[in-house]
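Student: got a structure for you, letters missing:
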């Protein structure tokens, strides 16, 4: 019965546990592949070591028989020789298994740390070192776990797993790693007698995944809000007109003008959403051709001159140096320049000034749109190119903004291999700029 337990049931239990975790655990399977690999490796090690132990027991019996016998039997010597050869074969196999285990352990894409029951590190793979920002050359074997991970939550999780023998999983934030979020699973490690000998910690960095989830949730929330606001306004005005307000000619005219503005706003929102969706999903949306960039930007600025004059704003274009032809998508770059000038006009009061400056920076061409407008608060600058982000929300809404223009600018410029930026000071104005590579 004991032999059945050791030779079959224990290895089967290890594999079953690994398979169960991968198939039925609520943790995504890709985080548990390391556990499955370790399960197979432990079973392989266990079986080889059991075979070596069996052979050693047989050799000891042969030696005992030979030492107690007055006549040394050739058969006994032959059996002893065969057993020694078999042990040598299994030792070589064990060495190969150890090499394979080391390669597998080092190649696991999740971070893996193996600790003993005293929470001292036995093994740690390169991925774990990288995720924890630890030098690959540092030897951590025998070190207390807390001195390696510097995270009390994970240290307590590991202690609880060793104490109870039950696996735990959760997301843990690492303060000393700039609040990176790790998805962690800690499983108990048993010996052949079913006693806990330590724990295996498998973890992966899900910071970017969590950030993208938040962006998606914010995006859905913002779209819902942006669609609901004009629709609610339109519905209210239509109801007033239906209830008799249409008989008042002035009220009717005002309401119809407002409805028209809200419909235009909805139309812009839908158009911008469709464009942004295309920019984010299609990496080959550009149709770049060699373009006289000075002619392109001159034409775009000229198109805004009548509007700027009407608003009492001086709009100028300055070309610094010889600007070579650039390989760009004319329509998309025209939209980038148009969006920046349009924003500058919206946020610059009458009597203000907008300067569009083109300059050669060597490897790149830089285009700046500098205004003397209201400026942007310092705390808003890092998020100004995010979708739906508006610093002065009340002013943006009154001017018909939907908060997608600058995000579209960023996507188009980056698709051309350039970058965007902004400098601003409250009450003094803003400078939005972008670069385009010459090559």
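Tutor: That came in fine, so what should we check first? Not measured: the values here are computed from a predicted model. Numbering: from 1, shown residues only.

Student: Only C-alpha atoms from now on, for both contacts and neighbour counts.
Tutor: Fine.

Student: Skip the chain neighbours and tell me the closest residue to residue 63.
Tutor: Setting aside the residues directly before and after it, residue 63 is nearest to residue 80 in space (Cα to Cα, 6 or more residues apart in numbering), at 7.7 Å.

Student: What's the separation between the one you found and residue 66?
Tutor: Residue 80 is 10 Å from residue 66, where distance means Cα to Cα, to the nearest Å.

Student: again, but for residue 264
Tutor: Distance, residue 264 to residue 66, using Cα to Cα: 102 Å.

Student: and if you look at residue 268?
Tutor: For residue 268 relative to residue 66 (Cα to Cα), the value is 97 Å.

Student: Second structure for comparison follows:
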């Protein structure tokens, strides 16, 4: 990040520049004075006083330009070396090499030093982006490779002779499950890419948030009845101006996760509280909980957390990333409170009326 100069530093540089001008000018005009004095002492020169002063001034200006030219010739190779180094760094960055760190301390300060620091900052940021890109590609490849391997293996098994109808049906059901998983990964990736694009529009409308939450809970009834979960609703009547379809993805994801990670005969609770300008939706469960180290990364793409959670249910690790992005698009925030074996509580805070920025 570029550092702005303080008033003291600006004043100090200004004083330094003035001092340099006075020193160089004084040296030039002093040289002119002593040279003409030496010349006049050895030659009879009869000229008006103002002509003599004009000659001294002219010689002083001449020597001043000579000194400036000498200083420029002495410093130009150093400046040229710095510019060549900076241009080389930019060329390397253009080719994808971001392992660059120019040494500004031993080279230059001031504007050139700030430019060098900007190149260093740019290289660091691009290196971070490249690492994220490589990690993303690696995660996508891993997520896609797993179901493809299963499909290929069970398709090969189906070609064997002597399989009973029940065995064929079992293998086909696994293939169908894995293709559904692939389709879900593709769909979630498309959703996330769309949400992260600058062209994404929220298109808000007024609707009843409590009714939406109630309908989603009722749609999940087969899942929580199968596990004999106790599902509680505390919903205040509330209208919100937002994108109903987007927020539906948020509530479906959070409620499904609560059901998924809560053992049989556990408890899931959905609460809606409203104030004059905010809505708070809480989805709490008595499930297996989330470790503190996983809470720091749980909204990252493809992050699945510890083995205890990932072995209980399938998932691509994209759901919470989509949730967080949708909440941010509505200028809200999402927080989690959880500890292992003590359940989790996700709280989404949204403005009652979406205001575009």
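Tutor: Structure's in. What do you need? None of the values given here were measured: they were computed from a predicted structure.

Student: Doesn't the residue nearest to residue 63 of the first structure lie inside a helix?
Tutor: Yes - assessed by DSSP: H, G, I helix; E, B strand; the rest coil, residue 80 of the first structure belongs to a helix.

Student: Near it, how many other residues are there?
Tutor: Neighbour count for residue 80 of the first structure, taken as other Cα atoms under 10 Å: 20.

Student: Kindly report the same for the one 4 residues further on.
Tutor: For residue 84 of the first structure, the count of nearby residues is 16 (other Cα under 10 Å).

Student: Tell me if it really is in a helix.
Tutor: Yes - under three-state DSSP, residue 84 of the first structure sits within a helix.

Student: need the contact list for it.
Tutor: The contact partners of residue 84 of the first structure, taken as Cα atoms under 8 Å, 6 or more residues apart in numbering, are residue 59.

Student: So which residues of the first structure form strands?
Tutor: Assigned by DSSP state E, the strands in the first structure fall at 111-116, 121-124, 168-174, 180-190, 196-205, 289-291, 314-320, 326-328, 353-360, 364-371, 420-425, 429-437.

Student: how about those in CSV, adding mean neighbour count and distance to residue 403 of the first structure?
Tutor: Shown next, in CSV, are the strands of the first structure (neighbours: other Cα atoms under 10 Å; distance: least, Cα to Cα, whole Å):
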stretch, mean neighbour count, distance to residue 403 of the first structure
strand 111-116, 24, 40
strand 121-124, 20, 47
strand 168-174, 17, 31
strand 180-190, 21, 29
strand 196-205, 23, 31
strand 289-291, 13, 30
strand 314-320, 16, 23
strand 326-328, 20, 25
strand 353-360, 20, 21
strand 364-371, 22, 18
strand 420-425, 17, 16
strand 429-437, 21, 15
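
Student: Adding distance to residue 60 of the first structure, write those out as a markdown table.
Tutor: As requested, the strands of the first structure are exported to a markdown table (distance: least, Cα to Cα, whole Å):
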| stretch | distance to residue 60 of the first structure |
| --- | --- |
| strand 111-116 | 32 |
| strand 121-124 | 32 |
| strand 168-174 | 44 |
| strand 180-190 | 28 |
| strand 196-205 | 29 |
| strand 289-291 | 84 |
| strand 314-320 | 92 |
| strand 326-328 | 82 |
| strand 353-360 | 86 |
| strand 364-371 | 80 |
| strand 420-425 | 77 |
| strand 429-437 | 78 |
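
Student: So which of the ones you listed is nearest residue 401 of the first structure?
Tutor: Residue 401 of the first structure lies closest, by Cα to Cα, to one member of the strands of the first structure: strand 429-437, at 17.0 Å.

Student: Of the strands of the first structure, give the one that comes closest to residue 36 of the first structure.
Tutor: Comparing those by Cα to Cα, strand 196-205 comes nearest, at 10.9 Å.

Student: so the closest one versus strand 180-190, what angle?
Tutor: For strand 196-205 of the first structure against strand 180-190, the angle by axes from the mean of the first three to the mean of the last three Cα atoms, to 10 degrees is 160 degrees.

Student: and strand 196-205 of the first structure, how far out from the chain's middle?
Tutor: From the chain centre to the centre of strand 196-205 of the first structure is a distance of 23 Å (Cα atoms, centre = their mean, to the nearest Å).
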